[in-house]
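Asker: only geometry, no sequence info:
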């Protein structure tokens, strides 16, 4: 999908679900990693993650576009456009748009990289960690016992 096709798609989705025009730019931003898209408050433009289109197809991209258009139209109307606002949640429900997008497979946010596992000598609870911990300095948060690294 090219930028011109994306612009047309966003305009069509805006008319179909909101009955209002989309008067700004919609572009793919290939630098986006953890989100499906974003609405820019200053310019009113919408940036979409190209990886979502590649991974999940046009149907999921339309869901992300609907979500971002909720931000867009509510912000322009001066209503609550943030995720926590009642206006935003109500509009999402009316047009059947997701509040959050699907997680992309094999991204750093979905794969937890545990490198070290520590165990409390007192209560036996295990602590997975990405980084090493100084066992002389720290103790168990549950019982206050001594912790040691478990061999993998």
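Answerer: Received, thanks. Small disclaimer: the values here were computed from a predicted structure and weren't measured. Numbering: from 1, shown residues only.
Asker: all contacts plus neighbour counts: C-alpha atoms, from now on.
Answerer: Noted.
Asker: Mind naming the longest helix for the protein?
Answerer: When the chain is parsed with DSSP state H, its longest helix is helix 58-77.
Asker: Against which helices or strands is the next helix or strand after that one packed?
Answerer: Counting by DSSP states H and E, the next helix or strand C-terminal to helix 58-77 is helix 86-95. Judged by 3 or more C-alpha pairs under 8 Å, 6 or more residues apart in numbering; DSSP states H and E, helix 86-95 is in contact with helix 58-77.
Asker: List the contacts of the helix it packs on.
Answerer: Here helix 58-77 makes contact (C-alpha atoms under 8 Å, 6 or more residues apart in numbering) with 10, 13-14, 17, 36-39, 41, 44, 46, 48, 52-53, 80-82, 87-88, 91-92, 95, 97-99, 101.
Asker: What residue in this structure is the furthest from its centre?
Answerer: residue 122 (38.7 Å; C-alpha atoms, centre = their mean).
Asker: That residue and residue 128, how far apart?
Answerer: Distance of residue 122 to residue 128, computed by C-alpha to C-alpha, to the nearest Å: 17 Å.
Asker: same deal with residue 55?
Answerer: According to C-alpha to C-alpha, residue 55 and residue 128 sit 30 Å apart.
Asker: A further structure is provided below for comparison with the first:
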């Protein structure tokens, strides 16, 4: 989808779903990394992340467009247009827009952590950063900690 088709898609979606015209500019912005779209309060323009369409598909992208159009129409009407406002939440639910954009990148499955063991009770400790074993002791028995090296663990998420 190019800029012209995006503009037409947003205008059509606004008329069909909200029964109100979209009279401003909708563009793709490749610099967006962590968000699906953006509404500008001063210019009333909309920016969209093209990766949402490419990676997640048209259904998710339509939900993102509905989300941004909720900000747009509520702001122009002088109603609560922020995420925490009741007007925004109600309209978003009514039009079946997305509250959050799903993750575009896969999360890291493994993590490298420093592994320590207490010489007294055998308690294991995992830390992202190395610690000074001369300064820190076991929280169970106050025994000395020994560095065992790096260990790879699965992330919970």
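Answerer: Noted; the coordinates are in hand. Bear in mind that the values here come from a model prediction, so they are computed numbers and not experimental data.
Asker: if we can go back for a sec, excluding sequence neighbours, find me the nearest residue to the residue farthest from the centre of structure 1.
Answerer: Distances taken as C-alpha to C-alpha, 6 or more residues apart in numbering place residue 145 nearest to residue 122 of structure 1, at 5.0 Å, with adjacent residues excluded.
Asker: What's the separation between that neighbour and residue 1 of structure 1?
Answerer: Distance from residue 145 of structure 1 to residue 1 of structure 1, by C-alpha to C-alpha: 57 Å.
Asker: With neighbour numbers in mind, choose between those two.
Answerer: residue 145 (16 against 10; other C-alpha atoms under 10 Å).
Asker: Now do the contacts for that one.
Answerer: 120, 121, 122, 123, 139.
Asker: between residue 55 and residue 128 of structure 1, who's got more neighbours?
Answerer: Shown here are residue 55 of structure 1 and residue 128; by other C-alpha under 10 Å, residue 128 has more neighbours (16 against 12).
Asker: Could I get the full set of strands for structure 2?
Answerer: 26-28, 37-39, 46-48, 110-118, 124-127, 145-154 (DSSP state E).
Asker: Turn those into TSV, including distance to residue 76 of structure 2.
Answerer: Listed next are these as TSV, based on distance: least, C-alpha to C-alpha, whole Å:
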stretch	distance to residue 76 of structure 2
strand 26-28	16
strand 37-39	12
strand 46-48	13
strand 110-118	46
strand 124-127	50
strand 145-154	47
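Asker: Near residue 100 of structure 2, how many other residues are there?
Answerer: Neighbours of residue 100 of structure 2 (other C-alpha under 10 Å): 11.
Asker: At the geometric centre of structure 1, which residue sits there?
Answerer: residue 35 (3.8 Å).
Asker: ok, it to residue 29 of structure 1 distance?
Answerer: Note on residue 35 of structure 1: its distance to residue 29 of structure 1, by C-alpha to C-alpha, is 11 Å.
Asker: And residue 79 of structure 1, by the same measure?
Answerer: According to C-alpha to C-alpha, residue 79 of structure 1 and residue 29 of structure 1 sit 27 Å apart.
Asker: swap in residue 106 of structure 1?
Answerer: Distance of residue 106 of structure 1 to residue 29 of structure 1, computed by C-alpha to C-alpha: 19 Å.
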